[in-house]
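A.B. asks: Dropping a prediction and its sequence here:
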Amino acid sequence: MAVPSRGRGVAGWSGPGEGPSEHALAWATRGFTVALRCGGVAAAIVAAAVDDGTGISRTWQLAVFGGLVVWAGLFSVTVARRGLTLPLVAGDTAAVSLALLAQPRLVPVSAVVDETTWAIMLAGTAVYVALLAAGQVTGLLLASAVIAAYMTGVPAETSQVRSLIVQAVGVSAIMWLLRRGGRRADVIVADRDRERRQAMVEAARRADERTYRSQVHDSVLSTLTMVASGAVPADSPGLRKDARRALRVMERFSGDALDGDGAPVDLSERLRGLIADQSTRVRVDLVLARGGDAGGIEVPEAVAVAITDAAAEALRNVARHSGASRAWVRAEQDDGSVTVTVLDGGRGFEPARVPAARHGIRYSIVERMAVAGGRATVTSRPGAGTGITLRWPRG
């Protein structure tokens, strides 16, 4: 089986630039578009059934409405499983447009003249679905295709074309305002989160400094004081033990370590050890690319610890929650940056819907990387697996 590339199977339709507001808007419109499609088809069938049937083919009506019922069911199931994708919305436009082009065989001329035709309801739902689910320009193009199909197929002149145009322009303007406001909110939230992460990094640095001072006081200074005072013989086993402990404290809390530098270590070896220690419930494959196979991936000790611990938490989540039997860890070094990605093909989830009480991803992965000067991103979707990307330094 080929190793999946980074982000495969988990990226959303709107692309990597999509913000939280766009995710929320897409989630909110799912149920509404399904109701529009199913309700529009049902209303069209009821309206067609009460028509007098003059000048139309009931056989054609049965065939077209049967196809629309099948499409409405397929549309609903696909939205529930994969969300509103561009091919699905384009397919909805095509299905409704084909039905509208067949109006001369489906819609009585009298119903068009009286402006009581079911075709206008069906066209209206397709316009709404296109503008709610697709982007601004794409939605307008799809809505225009529906209006053109209605105008081409309608068997008599009608003023209801204007209502479709007004609907398209109005809904497009509303969606533009919603997306614009959402993007502004995303910027505000991103700035706030950046400030919070910076404050968290500074708090962690101060905590390290306090720990360093307290351990220097408890071990190094006390040992030196005993030696200087002569209270303990120089060859005392207890003094040698205290001196070794003090030396370990000095090595651990060296000035370089506090600054996030220190002697570099091989991250690839740390990852190999991590995978070797994992539970056998999930098979984990390690892929080293661009720098990983040649000279190793060298990072400061503190960074290696943060990345390894975050990857370990990600693999534990795979074993606990994903339902997958296999996962991949991909590590690469490029132009001074290091990226480690943990991928699985499991059941996936909606990151925005994770309860605030769940601390695994937020604290054990995201904030752990932030403290080390890096960043972590989580990409997932129900039924499409999960990808967790750890990057240092923060890019």
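C.D. replies: Good, I have the coordinates.
A.B. asks: Only C-alpha atoms from now on, for both contacts and neighbour counts.
C.D. replies: Will do.
A.B. asks: Where do the helices of the stretch 101-250 of the chain begin and end?
C.D. replies: Counting by DSSP state H, counting those that start in this stretch, the stretch 101-250 of the chain has helices at residues 103-106, 109-113, 118-133, 136-153, 160-215, 222-229, 237-252.
A.B. asks: wait, what's in contact with the closest residue to residue 89 other than its chain neighbours?
C.D. replies: Residue nearest to residue 89 in three dimensions, not counting chain neighbours: residue 130, with 6.2 Å by C-alpha to C-alpha, 6 or more residues apart in numbering. Residue 130 is in contact with 89, 90, 93, 139, 140, 142, 143, counting by C-alpha atoms under 8 Å, 6 or more residues apart in numbering.
A.B. asks: re the thing from before, ok, and which of the helices of the stretch 101-250 of the chain has the densest surroundings?
C.D. replies: Greatest average neighbour count among the helices of the stretch 101-250 of the chain goes to helix 118-133 (a mean of 24), per mean count of other C-alpha atoms under 10 Å.
A.B. asks: relative orientation of it and helix 160-215 in degrees?
C.D. replies: Angle, helix 118-133 to helix 160-215, by axes from the mean of the first three to the mean of the last three C-alpha atoms, to 10 degrees: 20 degrees.
A.B. asks: Helix 118-133 vs helix 136-153, what angle?
C.D. replies: Counting by the same axes, to 10 degrees, helix 118-133 lies at 170 degrees to helix 136-153.
A.B. asks: Now the terminal residues of stretch 46-62, how far apart.
C.D. replies: For stretch 46-62, the first-to-last residue distance is 12 Å (C-alpha to C-alpha, to the nearest Å).
A.B. asks: who's in contact with that stretch?
C.D. replies: For stretch 46-62, the external contacting residues (C-alpha under 8 Å, 6+ apart) are 104, 105, 106, 107, 108, 109, 111, 117, 118.
A.B. asks: Is it possible to get JSON lines of these that adds distance to residue 340?
C.D. replies: Below are the contacts of stretch 46-62 laid out as JSON lines (distance: C-alpha to C-alpha, whole Å):
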{"residue": "104", "distance to residue 340": "60"}
{"residue": "105", "distance to residue 340": "60"}
{"residue": "106", "distance to residue 340": "58"}
{"residue": "107", "distance to residue 340": "60"}
{"residue": "108", "distance to residue 340": "63"}
{"residue": "109", "distance to residue 340": "65"}
{"residue": "111", "distance to residue 340": "63"}
{"residue": "117", "distance to residue 340": "58"}
{"residue": "118", "distance to residue 340": "55"}
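A.B. asks: putting a second one here so we can go through both:
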Amino acid sequence: MSHVAPRSPLAYRKVPARRRRTSLLVPASPHELGMNSYRILLLANICHGLVAVALFLESLTILEDQLRSFERWHLVFLVALLLNACVLLLQSVRHRVRTWPVLVAPVLVALAVVTLPLAWTGEAPPQDPWVEPFILLAACATVVVWSLELAVAYLTSVTVLYVLVMVRTAAVPDIMDVLFDATSRIAFGVVLVVLISFVLRGGKNADQVYADAIAQELQLTRSRSQAEEQERLDRLIHDNVMAALLDAGRAPGPVQRRTRELAQRALDVLVFEERRAQGKDTTMVHTLLDDLLESLSPWRNRVRFNSITPYIRPPGEPRPLIPVETAQALVQAITEAVSNSARHSGTEVTFVTMDGGACPPTAINPEGFYLRFQVVDRGRGFQPRSIDSRRLGVRVSILGSVRQVGGDVEVDSAPGRGTSVTILWPRDARP
């Protein structure tokens, strides 16, 4: 009989690229992409925006000559590319990574190339149109958003189309020069997108290595916990079952009442441990509160309780029950949040709030109540997006443990404005 229920492996892995592409308007986060991939994409967005602005400024010097060969309405694509670059830079300043602005650039460049024959006035252009340097930038954006293969296909097709347009608009085209120019552009672009692809792949591999390290660390911690749990269970069996058997063996005559009581106690212990191992054991919410107060006792001098709600249901109604594993995870997360506040906030006071109440029954908690905890300090704060990936206290002890039992965690902090950690269980509750 197994006394420790197996748990699903807990690992922090990035969301597949397919999911990112189906939610283009949703900003990505380091938890979804992985810290290294997130930083690379953020840097790529900044470079894209700066290069696009530089190309726009360079295009201003040739627009006077271009207006004799191409209609003015064709400049709408140039202005759109500038606005798109501004959006990328604005999102980068706010430390956000969105997919749609990067995807807009290749679309605008392709439309600009396709509409060049329509905008041609019939006069041969004195030099290459403004759209030519943007083709390479669009190919780089394609490899960031999609894949290397699609970027190469995009670069080749758009460049060939652009060369055909230039052959048509040129007064006396030199076929050899045109072919050499097109080949050199494609070759240089392929080398560049391959380098960008290697950088992106390196970031993904680094995130994978980190995720595997986290998973191994959690597995090692879980193995130690299972060994300690088995040792504790062995002591319980020895202290209860063996005591009952020894008493029954030494008692003369028929089985005495005391022997039956000890045997029943031993059976109750085994039943309790079996239910606990299967995740069926429960505890009351006020017992959870007692465990929380005891767990926070090392910080009794700094913790201030803003509000504590010990009774989730009105007096006279059955007291709500919560799984023991869930109660332990919540207590562990709150204790870790208070510990982080004591170590990093730079203040002497941490405020703790616990409330809850009735709500519609949910899939995670059919009993129909919710619990909400908040740990707040007014210290130096930090930037949640730039948190050190090696700090396992936030990622494992708080986020990981709460989400594993069906809860949700929201960390709100900023430099100089303190930190607020809000824990809600269950996550599908509607208070």
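C.D. replies: Perfect, I can see it now. Keep in mind the model is a prediction, meaning the values are calculated, not measured.
A.B. asks: Let me know the closest of the contacts of stretch 46-62 of structure 1 to residue 198 of structure 1.
C.D. replies: Nearest to residue 198 of structure 1 among the contacts of stretch 46-62 of structure 1, counting by C-alpha to C-alpha, is residue 118 at 58.3 Å.
A.B. asks: Now for the closest one: which residues touch it?
C.D. replies: For residue 118 of structure 1, the contact set (C-alpha under 8 Å, 6+ apart) comprises 43, 44, 45, 47, 48, 107.
A.B. asks: Buried among these? Need that as a selection in ChimeraX.
C.D. replies: Only the buried entries of the contacts of residue 118 of structure 1 go into this ChimeraX selection, using 16 or more other C-alpha atoms under 10 Å:
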select :43,44,45,48,107
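A.B. asks: possible to save the contacts of residue 118 of structure 1 as TSV with secondary structure and distance to residue 388 of structure 1?
C.D. replies: Below are these laid out as TSV (DSSP: H, G, I helix; E, B strand; the rest coil; distance: C-alpha to C-alpha, whole Å):
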residue	secondary structure	distance to residue 388 of structure 1
43	helix	45
44	helix	46
45	helix	47
47	helix	51
48	helix	52
107	coil	53
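A.B. asks: In the contacts of residue 118 of structure 1, find the pair that's most separated.
C.D. replies: Longest distance between any two of these is 14.2 Å, between 43 and 107; criterion C-alpha to C-alpha.
A.B. asks: Pick the one among the contacts of residue 130 of structure 1 closest to residue 21 of structure 1.
C.D. replies: Lowest distance from residue 21 of structure 1 to the contacts of residue 130 of structure 1 (C-alpha to C-alpha) belongs to residue 139, with 18.2 Å.
A.B. asks: ok, that closest one to residue 145 of structure 1 distance?
C.D. replies: Distance, residue 139 of structure 1 to residue 145 of structure 1, by C-alpha to C-alpha: 10 Å.
A.B. asks: what does residue 111 of structure 1 give?
C.D. replies: Applying C-alpha to C-alpha, the value for residue 111 of structure 1 to residue 145 of structure 1 is 23 Å.
A.B. asks: cool, and residue 176 of structure 1?
C.D. replies: In this structure, residue 176 of structure 1 and residue 145 of structure 1 are 20 Å apart, going by C-alpha to C-alpha.
A.B. asks: do the same with residue 80 of structure 1
C.D. replies: Following C-alpha to C-alpha, the distance that separates residue 80 of structure 1 from residue 145 of structure 1 is 26 Å.
A.B. asks: can you pull out the strands in structure 2?
C.D. replies: Per DSSP state E, structure 2 carries strands over the ranges 282-284, 303-308, 321-323, 350-358, 369-377, 408-413, 419-425.
A.B. asks: Same list, these, but as JSON lines with distance to residue 340 of structure 2 and mean neighbour count please.
C.D. replies: Below are those laid out as JSON lines (distance: least, C-alpha to C-alpha, whole Å; neighbours: other C-alpha atoms under 10 Å):
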{"stretch": "strand 282-284", "distance to residue 340 of structure 2": "27", "mean neighbour count": "15"}
{"stretch": "strand 303-308", "distance to residue 340 of structure 2": "13", "mean neighbour count": "14"}
{"stretch": "strand 321-323", "distance to residue 340 of structure 2": "26", "mean neighbour count": "18"}
{"stretch": "strand 350-358", "distance to residue 340 of structure 2": "10", "mean neighbour count": "18"}
{"stretch": "strand 369-377", "distance to residue 340 of structure 2": "10", "mean neighbour count": "22"}
{"stretch": "strand 408-413", "distance to residue 340 of structure 2": "12", "mean neighbour count": "18"}
{"stretch": "strand 419-425", "distance to residue 340 of structure 2": "10", "mean neighbour count": "22"}
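A.B. asks: Out of the ones you listed, which gets nearest to residue 83 of structure 2?
C.D. replies: Nearest to residue 83 of structure 2 among those is strand 408-413 (31.0 Å), distances taken as C-alpha to C-alpha.
A.B. asks: Which of the helices of the stretch 101-250 of structure 1 sits closest to residue 75 of structure 1?
C.D. replies: Per C-alpha to C-alpha, nearest to residue 75 of structure 1 of those: helix 118-133, 11.3 Å.
A.B. asks: average gap between that closest one and structure 2?
C.D. replies: Superposing on structure 2 and averaging over aligned pairs (mean C-alpha distance after the TM-score superposition for structure 1), helix 118-133 of structure 1 comes out at 2.3 Å.
A.B. asks: from the middle of its chain, how far away would that helix be?
C.D. replies: On the basis of C-alpha atoms, centre = their mean, to the nearest Å, the separation between the geometric centre of helix 118-133 of structure 1 and that of its chain is 28 Å.
A.B. asks: What is the aligned counterpart of residue 250 of structure 2 in structure 1?
C.D. replies: Per TM-score structural alignment, there is no equivalent position to residue 250 of structure 2 in structure 1.
A.B. asks: contacting residues for residue 250 of structure 2?
C.D. replies: With the criterion set at C-alpha under 8 Å, 6+ apart, residue 250 of structure 2 makes contact with nothing.
A.B. asks: Counterpart of residue 184 of structure 2 over in structure 1?
C.D. replies: Using TM-score structural alignment, residue 184 of structure 2 pairs with residue 163 in structure 1.
A.B. asks: if I look at that match, how far off is residue 128 of structure 1?
C.D. replies: Distance from residue 163 of structure 1 to residue 128 of structure 1, by C-alpha to C-alpha: 13 Å.
A.B. asks: Over to residue 171 of structure 1?
C.D. replies: Distance, residue 171 of structure 1 to residue 128 of structure 1, using C-alpha to C-alpha: 7 Å.
A.B. asks: Residue 96 of structure 1 now?
C.D. replies: Distance of residue 96 of structure 1 to residue 128 of structure 1, given as C-alpha to C-alpha: 12 Å.
A.B. asks: what's the answer for residue 255 of structure 1, then?
C.D. replies: Distance, residue 255 of structure 1 to residue 128 of structure 1, by C-alpha to C-alpha: 62 Å.
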